[in-house]
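A.B. asks: model the structure of this input:
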Amino acid sequence: MRPEIRAAVPAVVLALAAAACSTQPPAERPARGPATSPGGAAAPEEPRTGDGAVATLRAVLTTPTDIDLSWRGGDPGASGHVLEFATDEAGPYTVLQYLPPGVTTYRHPDLMPRTAFFYRLRTFDGPASAPVDVALPPGELTTEDQESDHDWLAPRSDPGRSTTGRSVRDGGPAAPSGLKAEVKHANGILFTWTDHASDEEGFLLEARTRGGSAYAPVAVLDPDINSCGLITLPTEKRASYRVRAFTYGARSNVPRLTTGEPAADQR
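C.D. replies: Below is the predicted model of the structure:
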């Protein structure tokens, strides 16, 4: 759920939105993985190494409690990367962000002092649906919106929109089809699509905001999902959306850094 609308939405809506695909894009909100916890999702503890070129991940302690990450190499044709961290090399790892192609840096700020941090980067890849353009009406949530039933937010799997049997890994025609966007109110969109993939590890809802040049993940969903709602940020009210079936690929090296003492004015 977005912090800027948290105070305006009743508790029942917040509970529903915690299970919905209202995750946050790079630099604006913490990412979530396929699990639907609101503050970052635990990644699989033993993900497959995958095929393809491996990126080289570098971590630098820029301040005693800020770590800057950068990477190079890897599969140039990948759909993007997922960045994860842990405080033990064996995990469990937590997703920091699902990142679009072309992004090669990330800052992990305000960390616990005197703590070891481990990082790894994985590619993700898979076919995306045809996009749909959405223009929400101006304004914020009304009282009627706040008091209405928001059960449409929760991710769902409708057997009537599933014709699975196509492999994402084999490069077949497994892209989701029939993506539709239903405007629910001035800050809410319901997305539905048909799932054709048999071996996806999840779905990504991606957005290209008005004036933007590239799509970026805004929500991460479990396998077999074909419906979810989104509570938009202001920049997402006029945007192009698409949904991608994806699998994980090659994983990078695992750098380790230990944070230092916080600055005196932060103690």
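
A.B. asks: please count neighbours and contacts with C-alpha atoms only from this point.
C.D. replies: OK.

A.B. asks: and the gap between T87 and N253?
C.D. replies: 16 Å (CA to CA, to the nearest Å).

A.B. asks: same drill for these two, tell me which one is more crowded.
C.D. replies: Taking other CA atoms under 10 Å, T87 and N253 do not tie; T87 has more neighbours (17 against 14).

A.B. asks: following the longest strand belonging to the chain, which helix or strand comes up?
C.D. replies: Counting by DSSP state E, the longest strand found in the chain is strand 238-251. Going down the chain from strand 238-251, the next helix or strand is strand 256-258, by DSSP states H and E.

A.B. asks: which element is the closest residue to L99 other than its chain neighbours on?
C.D. replies: With sequence-adjacent residues excluded and distances taken as CA to CA, 6 or more residues apart in numbering, L99 is closest to H81, at 5.2 Å. Here H81, judged by DSSP H and E, is contained in strand 80-86.

A.B. asks: and that strand, what's buried?
C.D. replies: G80, H81, V82, L83, E84, F85, A86 (16 or more other CA atoms under 10 Å).

A.B. asks: where along the protein do the helices fall?
C.D. replies: 3-6, 11-18, 143-147 (DSSP state H).

A.B. asks: which other helices and strands does the shortest one contact?
C.D. replies: Packed against helix 3-6 by the contact rule (3 or more CA pairs under 8 Å, 6 or more residues apart in numbering; DSSP states H and E) you find no helix or strand.

A.B. asks: could you rerun that using 10 Å?
C.D. replies: Packing contacts for helix 3-6, counted by 3 or more CA pairs under 10 Å, 6 or more residues apart in numbering; DSSP states H and E, involve helix 11-18.

A.B. asks: this one next, for a side-by-side:
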Amino acid sequence: MALALALVVTGCAAPRQDPGVRLEAALVSPTDIALRWRGRDPGAAGHVIEFATEPQGPYTILGFLPPEQNSYTHPDLMPRTTFHYRLRPYYGAASAPVDVTLGDGPYPKPGPGWAEPRVIPGGSPGTRPVGGEGAAPTGLTATVTQADGVAFRWADRARDEEGFLLEDRPAGRPDYRVIAVLAPDVNAFGLVTLPEERHASYRVRAFRYGPPSNVVRRTTGDDLPSPTTGED
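C.D. replies: Just a heads-up that it's a prediction; the model follows:
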């Protein structure tokens, strides 16, 4: 599943930095950059790797990564271009999971815009801070709307989320992965699945970002690796 980002571009680096994580970058081919890092916050749900092509951003999310992952390769990049990278933890508890099995129908007729991230009125606004007790979304439901479509709804319990993450674990996979990043207050979203997701478990998470790591930069080359390196 390609990551569906409703929040693609993030802001410039915050002045506060995460002192517990150290990010490193190496040019492993003229157009491939390998990233590695040391240290992590044990309370984080995972971390986000981001890049920019200007020193002050804006930054674009490459991926939401599980907490145990400590490397990432950014491949097939534009030549003779400087890329800036940073890592940020994110926090927040996930909802209880729901299992979905896609069948052969019949299916309920979905309403217009069923797959768009949206806020369904009538729910109580969240009152709990992300990371606090009872802030995880509740009441997650999944309705199969077509041969490859699933409509999700949930109750928002957090008051200060920076967004929601929809995660799935297809049958046979050991861990959940982030498949969609949604705006704050969203409580409904429709997913068009891939064949491997005909049977999968889903959950949703209200989240907040932590402070960024140090920023590293590398410049891609042509036939030979560029000598331009640096670190902020």
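
A.B. asks: let me see the TM-score of these two.
C.D. replies: Overlay of the two chains. TM-score (TM-score structural alignment, normalised by the length of structure 2): 0.88; 223 aligned residues with a CA RMSD of 2.4 Å.

A.B. asks: closest one of the buried residues of strand 80-86 of structure 1 to P34 of structure 1?
C.D. replies: Taking CA to CA as the measure, P34 of structure 1 lies nearest V82 of the buried residues of strand 80-86 of structure 1, at 11.5 Å.

A.B. asks: and for that closest one, nearest residue in space, chain neighbours not counted?
C.D. replies: Of all residues not flanking V82 of structure 1 in the chain, Y98 sits nearest, at 4.4 Å (CA to CA, 6+ apart).

A.B. asks: same deal with D168 of structure 2?
C.D. replies: Y202 (4.4 Å).

A.B. asks: who's in contact with the equivalent of that neighbour over in structure 1?
C.D. replies: Matched by TM-score structural alignment, Y202 of structure 2 corresponds to Y241 in structure 1. When contacts are counted by CA atoms under 10 Å, 6 or more residues apart in numbering, Y241 of structure 1 touches 129-134, 179-181, 191, 205-209, 215-218.

A.B. asks: let's see it at 7 Å
C.D. replies: P131, V132, D133, E206, A207, R208 (CA atoms under 7 Å, 6 or more residues apart in numbering).

A.B. asks: count residues in the vicinity of G111 of structure 2, would you?
C.D. replies: The local packing of G111 of structure 2 (other CA under 10 Å) involves 8 other residues.

A.B. asks: show me the contacts for the spatially most central residue of structure 2.
C.D. replies: Taking CA atoms, centre = their mean, the centroid of structure 2 lies closest to F64, which sits 3.8 Å from it. For F64 of structure 2, the contact set (CA under 7 Å, 6+ apart) comprises G46, H47, V48, I49, V178.

A.B. asks: that one pairs with which position in structure 1?
C.D. replies: Match for F64 of structure 2 (TM-score structural alignment): Y98.

A.B. asks: chain center to the longest strand of structure 1, what's the gap?
C.D. replies: Put simply, strand 238-251 of structure 1 sits 9 Å off its chain's centre (CA atoms, centre = their mean, to the nearest Å).

A.B. asks: before we move on, what about stretch 82-91 of structure 2?
C.D. replies: The chain centre lies 12 Å from the centre of stretch 82-91 of structure 2; the measure is CA atoms, centre = their mean.

A.B. asks: how far apart are it and its match in structure 1?
C.D. replies: When structure 1 is overlaid, stretch 82-91 of structure 2 sits 0.4 Å from its aligned residues on average, using mean CA distance after the TM-score superposition for structure 1.

A.B. asks: residues in structure 1 aligned with that stretch?
C.D. replies: Going by TM-score structural alignment: stretch 82-91 of structure 2 matches residues 116-125.

A.B. asks: find the nearest non-adjacent residue to D199 of structure 1, please.
C.D. replies: S167 (5.7 Å).

A.B. asks: same thing with A31 of structure 1?
C.D. replies: In space, A31 of structure 1 is closest to Q97, 4.7 Å off (CA to CA, 6+ apart).

A.B. asks: after alignment, which residue of structure 1 pairs with G39 of structure 2?
C.D. replies: Here G39 of structure 2 is matched to G73 in structure 1, going by TM-score structural alignment.

A.B. asks: its match touches T56, doesn't it?
C.D. replies: Yes. Shown here, G73 of structure 1 and T56 form a contact pair, counting by CA atoms under 7 Å, at 6.2 Å.

A.B. asks: before we move on, the earlier item: the strand holding H81 of structure 1 to strand 238-251, inter-axis angle?
C.D. replies: 60 degrees (axes from the mean of the first three to the mean of the last three CA atoms, to 10 degrees).

A.B. asks: who are the packing partners of strand 80-86 of structure 1?
C.D. replies: Applying 3 or more CA pairs under 7 Å, 6 or more residues apart in numbering; DSSP states H and E, we find strand 80-86 of structure 1 packed against strand 94-99, strand 116-125.

A.B. asks: S148 of structure 1: how many residues sit nearby?
C.D. replies: 10.

A.B. asks: that one and P138 of structure 1, how far apart?
C.D. replies: According to CA to CA, S148 of structure 1 stands 18 Å off from P138 of structure 1.

A.B. asks: swap in G260 of structure 1?
C.D. replies: Distance from G260 of structure 1 to P138 of structure 1, by CA to CA: 46 Å.

A.B. asks: so the two - more neighbours on which side?
C.D. replies: Higher neighbour count among G260 of structure 1 and P138: G260, with 17 against 12, using other CA under 10 Å.

A.B. asks: counterpart of S213 of structure 2 over in structure 1?
C.D. replies: With TM-score structural alignment as the criterion, S213 of structure 2 pairs with S252.

A.B. asks: and for its match, the neighbour number?
C.D. replies: Neighbours around S252 of structure 1, by other CA under 10 Å: 22.

A.B. asks: pull the contacting residues for it.
C.D. replies: V54, A55, T56, L57, R120, L121, R122.

A.B. asks: buried subset of the residues you listed, written for ChimeraX?
C.D. replies: Typed into ChimeraX, the line below selects the buried ones among these, using 16+ other CA under 10 Å:
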select :54,55,56,57,120,121,122
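
A.B. asks: and the contacts of S252 of structure 1 as CSV, adding distance to V12 of structure 1?
C.D. replies: Supplementary listing: these in CSV, determined by distance: CA to CA, whole Å:
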residue, distance to V12 of structure 1
V54, 44
A55, 43
T56, 44
L57, 41
R120, 36
L121, 36
R122, 35
